[in-house]
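Visitor: 3D model of this:
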Amino acid sequence: MPRYIKVDQKDNIVVALTDLEEGLSIEMDSTNIHIQEHIKAKHKFALKDFDSGDEIIMYGVLVGNATGPIKKGCGITVDNVKHASAAYGSSKEKYHWTPPDISKYKDKTFMGYHRKDGSVGTSNNWLVIPLVFCENRNIDILEGLLVKSLGYGAKKDFAVDVNSLINKYRSGASDEEIYDTPIISSYEEMTENRVFQNIDGIKFLRHDGGCGGTRQDSEMLCRLLAGYIVHANVAGATILSLGCQHAQISILKEAIQEKDPKFSKPLYFIEQQKSGSQQKLIEEAIKHTFVGLAQANQATRKPAPLNKLVLGLECGGSDGFSGISANPSLGYASDLLVALGGTTVLAEFPELNGVEQELINRSKTGALGRKFSQLMDAYSQKATAVGSGFESNPSPGNIKDGLITDAIKSAGAAKKGGSSPITDVLDYGEKVTRPGLNLLCTPGNDVESTTGLAGSGCNVIVFTTGLGTPTGNPVAPVIKVSSNTTLFERMNDIIDVNAGTVINGGDSIESMGEKLLDHIIEVASGTITVKAELKGQHDFIPWKRGVSL
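Guide: Next comes the predicted model:
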């Protein structure tokens, strides 16, 4: 296994793949380097002597400036480097792309649900949605009444025996005896008793919006909810409205019509202020939902070409290995899918800071490059106005594991988008309509971003992580990919695929990219259920368009 790597020939810092002890002598670019201090795995060290103000280059781009002298072989840290990123403008040259070899995949298909609008779902779900937070309690009631009765719920979970602790406490047990009492047992909840065998799940989209705040937030919520309702993975929906909120039924209907003019799925609206009582509201909602499920149950999986996949590209809880293992592997899988005529979507605009020019150069038209620049500029200005610019994006966990500036984090995060040309640039809530690589303006916040990816039409999401996260989504299966093997082994209950083999030399970027695409096809066909779905992890947080990094 290699112990360090220079990611790009232009780089003047090097990544430690294992802990490097002080005094170690290595050779890089025909130069002998003595490691001057202990360098932890995932962190970086200087390839040359730096003076204050000198540029720090990684992934071939500017990622920071030295804040003081840094000797060759010393660590790159928050104490000696500050965030910096390159300016950007219009594209100066035509972009040329060489697609990867797709001969292995050209005749492959996945088993999906074919919709009347030509899209293909990777799952078949029914949605129950509140138009306003006032209806969340009714959503809770409906979930309690419907999920287990119809044979749904988390497939694998654990039982907690709190009564054992109560009995110990009542018998006068010590704190140590209570701590030593086993209370967790795993179990598997069987799903063979589903009433509707072709419905993969009933999903409940609670949120805290729809009224209060700004009218624009409520209108954006309606556009986002419309994206979920017309989604290829959705068979139909039951909508609960109070009646007086900003997010009116009429606004949602207009948004659905805009996204799918020939919309024909079962859709039921129930307004509490017209129902007469909560009891009648619940009764009406259950009966409508049951009838809709019976209709939606007629759908079955059929073969579909891989170009019907719309793949969301997401990362979160990133570490110093994310940008050299999991993210570029996902980028290669993205390139394969694009070469097959499919669609991929790269989000998280605060984590594209520093690589804007590369993405502008890859845009198929000048108009797309300008739209991307405008969205980035507006986002950056809002963040700066409240004293929290893009440089504030890295979390304590990111920094602890080697991502010490936003530009380092961003340059690695952008690798998820591979190298294919950019065919469209979308704002939050806009629907994906063009094959190829799309850019979608979302926050770096994991759940707000995955919520937006699904709302724009992604029927599968791949989520790379170096630190671990349980994040899932109500409608789009979220495949979790670890950047390192230690994480995969430690949090195997929530991680689906291990890309840490790229670090130890067991896989190349290309071979891991193919493994990822193979896994995506299995998930899209319903033959593999992602860990987040097994855990019932259905995260849904709409972005209110405030500053969220």
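Visitor: Going by C-alpha atoms from here, please, whenever you check contacts or count neighbours.
Guide: Fine.
Visitor: which residue is nearest the centroid of this structure?
Guide: Of all residues in the chain, the one closest to the mean position by Cα atoms, centre = their mean is Glu314, 3.4 Å from it.
Visitor: contact partners of the longest strand belonging to the chain?
Guide: Across the chain, the longest stretch assigned as strand under DSSP state E is strand 234-241. Strand 234-241 has contacts (Cα atoms under 8 Å, 6 or more residues apart in numbering) with 121, 123-132, 135, 228-229, 248-249, 265-272, 285, 288-289, 292-293, 296, 475.
Visitor: Swap in 7 Å and give it another go.
Guide: Contacts of strand 234-241 from elsewhere in the structure, counted by Cα atoms under 7 Å, 6 or more residues apart in numbering, are 124-132, 135, 229, 265-272, 285, 289, 292, 296, 475.
Visitor: State the distance from Asp29 to Arg115.
Guide: Shown here: Asp29 relative to Arg115, a distance of 55 Å by Cα to Cα, to the nearest Å.
Visitor: sorry, that was for Lys42
Guide: Going from Lys42 to Arg115 by Cα to Cα gives 45 Å.
Visitor: who has more neighbours, these two?
Guide: More crowded of Lys42 and Arg115, by other Cα atoms under 10 Å: Lys42, with 21 against 18.
Visitor: Just say helix, strand or coil for the nearest residue to that one once chain neighbours are set aside.
Guide: Closest residue in space to Lys42, ignoring its immediate chain neighbours: Gly320 at 4.4 Å, by Cα to Cα, 6 or more residues apart in numbering. Of the three states, Gly320 takes coil under DSSP: H, G, I helix; E, B strand; the rest coil.
Visitor: Was I right to think Gly320 contacts Lys400?
Guide: No - taking contacts as Cα atoms under 7 Å, Gly320 lies outside contact range of Lys400: 9.1 Å.
Visitor: Which one's more surrounded, those two?
Guide: Legend: neighbour count by other Cα under 10 Å for Gly320 and Lys400, higher for Gly320 (28 against 16).
Visitor: Let's see this one next, to set against the first:
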Amino acid sequence: MSAVAHSPLLKLHPDDNIAIARNAVGENQECELSETESVTTREDIDLGHKVAIKQINKGEAVRKFGQVIGFATCDIQPGYWIHSHNLAAGELSLDYAYSTDVPAPPEPITGRTFMGYRRPNGKAGTRNYLAIVSTVNCSATASKYIARELAQTSLKDFPNIDGIIPLVHKGGCAMQYDGEDHHQLMRTLGGFAKHPNIGAYVILGLGCETGQGAFLSDSEGLVQLPNLKEPPANAPLVLNIQDMGGIAKTVKQVSALLKEYLPQVNDVTRVPIPVSELILGTECGGSDGNSGVTANPALGIASDLLVAHGATSILGETSEIYGGEHLLTRRAITPEIGKKLIERIRWWEEYTGKFGVVIDNNPSPGNKRGGLTTIYEKSLGAIAKGGSTALREVYRFAEPVTEKGFVIMDTPGYDPASVTGMVAGGANVVAFTTGRGSCFGCKPVPSIKISTNTPMFERMEEDMDLDAGRILHGTSVEQVGQEIFELIIEVASGKKTKSEAQGIGDEEFCPWSIGPVL
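Guide: Model prediction:
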């Protein structure tokens, strides 16, 4: 193996004027970048952080992945650390070039299946939960009490039920009736109620809230227990605490009602289902400087493989596409679809501007400790999760995803809200990359954790499902991507993820509220 392969620094693209650290690098260490190029570090460089490999003058673009990630705020000599003290985002001038580089469709792959639940309405589930859909925060406590009551007394006799999930949140009232925020919440709650991973559900409200259960059922076309073969006669769809006489009476009555559903919810068998019916939600959280080098590109390979099998892969986090959107508009199958993405980008600029916020405020303190400096750098790494196939559609938050192939959903960068939107849209598996160490779980959908670096994987192995950090030390991106794809099939077929094994996922349901609290 060459000295370059063993070098502690990695140059990602011929046009780059920086390299990243595969591991911590000491001061005054000579590092080969290619057979003809090397640099000597002039200070300590942490794992995932950037180092100048040539002279970069003040105001000059700094390039990673061959793309601009910001501009030098002072002269930077070769070998010196590049981060927030000498790099700022600045203004980009992007050419969207709509639909000018649409990839050819991948060679179709047929015949692969996973073992899932075929629901009566034809949809494919990967898990089997019972849910209490809380319309408002005022019914959240009752929903949790009901779930606790059922979990403690009833589930042991029903091994095919993965659990009882109270879908509780902090909203549901103090919003404009029939307004955009109201409809987005209804869309989110309705998406979970109709999700094929929910065997049965009940809607629980207080009774006087803006987000009425009747409005939810009517606006979202909710039908009586669609995943039960023989729904009980006269089973109520919407229940309100005020009508039932308070918390204690509600817990007693709703618990008794849901116990009647358990035998039928349990009466399911996994059957072979084409991989084409998987909908993957992709997320990155607790990112670091290696996210765009290891785990995200490997997940992009898995995304491409799913698309080749006829399945769907969703890229979310619009605020973490910002600065890299020009690479996606080129892949849009029509200019109109590309323009839908830019319309969402412009919405985010206006939305954040109302509050005096700039989108480049996005990299968190943990992201920055891991080596990420600007939103452009973070976005260029984040969009790698979407692979390389054509962009076929752009969806609003929690809209039902019906298109096959690679799609985008407009979600915030905040992980719980982003994943909530994708699951409401129909994602039945989530793949979540992390560099700092996110322990995110996501009932009722399994969440696969993929680490971007090996030290974190070894430190948090009880929470991580797969180590993509091996890519930094010689394992190919393609090999790890294939491993992720195979793990997605295994998890969809019932293999528990690390977060599921620990019971994580009850607190992560997080509908995105965009309007004022009135």
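Visitor: quick check: the longest strand of structure 1 aligns to which part of structure 2?
Guide: The alignment of strand 234-241 of structure 1 onto structure 2 (TM-score structural alignment) covers residues 198-205.
Visitor: Superpose on structure 1 and give me the mean offset of that stretch.
Guide: Here the mean offset of stretch 198-205 of structure 2 against structure 1 after fitting is 1.1 Å, by mean Cα distance after the TM-score superposition for structure 1.
Visitor: Please, where are all the strands along the stretch 301-450 of structure 2?
Guide: Per DSSP state E, counting those that start in this stretch, the stretch 301-450 of structure 2 carries strands over the ranges 312-315, 391-395, 405-409, 429-434, 447-451.
Visitor: Serialize these to a markdown table and add fields for mean neighbour count and distance to Asp465 of structure 2.
Guide: Shown next, in a markdown table, are these (neighbours: other Cα atoms under 10 Å; distance: least, Cα to Cα, whole Å):
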| stretch | mean neighbour count | distance to Asp465 of structure 2 |
| --- | --- | --- |
| strand 312-315 | 28 | 19 |
| strand 391-395 | 23 | 28 |
| strand 405-409 | 25 | 24 |
| strand 429-434 | 28 | 10 |
| strand 447-451 | 31 | 5 |
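Visitor: Kindly reformat those as CSV and extend each row with distance to Gly171 of structure 2.
Guide: Listed next are the strands of the stretch 301-450 of structure 2 as CSV, based on distance: least, Cα to Cα, whole Å:
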stretch, distance to Gly171 of structure 2
strand 312-315, 25
strand 391-395, 23
strand 405-409, 22
strand 429-434, 24
strand 447-451, 24
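Visitor: Quick one: closest of the ones you listed to Lys340 of structure 2.
Guide: Among these, the nearest to Lys340 of structure 2 by Cα to Cα is strand 391-395 (6.4 Å).
Visitor: Per the alignment, Pro263 of structure 2 pairs with which residue of structure 1?
Guide: Using TM-score structural alignment, the equivalent of Pro263 of structure 2 in structure 1 is Ala294.
Visitor: Which residue, neighbours along the chain excluded, lies closest to that match?
Guide: Take Ala294 of structure 1 and drop its neighbours on the chain: the residue closest to it by Cα to Cα, 6+ apart is Phe196, 7.0 Å away.
Visitor: That neighbour and Asn125 of structure 1, how far apart?
Guide: Applying Cα to Cα, one obtains 11 Å for the distance of Phe196 of structure 1 from Asn125 of structure 1.
Visitor: Same check on Ser91 of structure 1?
Guide: Plainly put, Ser91 of structure 1 is 42 Å away from Asn125 of structure 1 if you go by Cα to Cα.
Visitor: More neighbours: which of those two?
Guide: The residue with more neighbours, out of Ser91 of structure 1 and Asn125, is Asn125; 25 against 18, by other Cα under 10 Å.
Visitor: Now do the same contact list for the counterpart of the more buried one in structure 2.
Guide: Aligned counterpart of Asn125 of structure 1 in structure 2: Tyr129 (TM-score structural alignment). Residues near Tyr129 of structure 2 by Cα under 7 Å, 6+ apart: Ile161, Asp162, Gly163, Ile164, Ile165, Asn197, Ile198, Gly199, Pro444.
Visitor: does Ala304 of structure 1 sit in a helix, a strand or a coil?
Guide: Under three-state DSSP, the three-state class of Ala304 of structure 1 is strand.
Visitor: any idea what it aligns with in structure 2?
Guide: Match for Ala304 of structure 1 (TM-score structural alignment): Ile273.
Visitor: Please tell me how far its match sits from Leu305 of structure 2.
Guide: 17 Å.
Visitor: before we move on, what about Asp15 of structure 2?
Guide: 29 Å.
Visitor: Excluding sequence neighbours, find me the nearest residue to Ala339 of structure 1.
Guide: Pro99 (6.0 Å).
Visitor: For the one you found, grab the count of nearby residues.
Guide: Applying other Cα under 10 Å, we find 16 other residues in the vicinity of Pro99 of structure 1.
Visitor: do the same with the one 3 residues further on
Guide: Other residues within reach of Ile102 of structure 1 by the criterion other Cα under 10 Å amount to 15.
Visitor: who's in contact with the match of Ala304 of structure 1?
Guide: Thr113, Phe114, Met115, Gly116.
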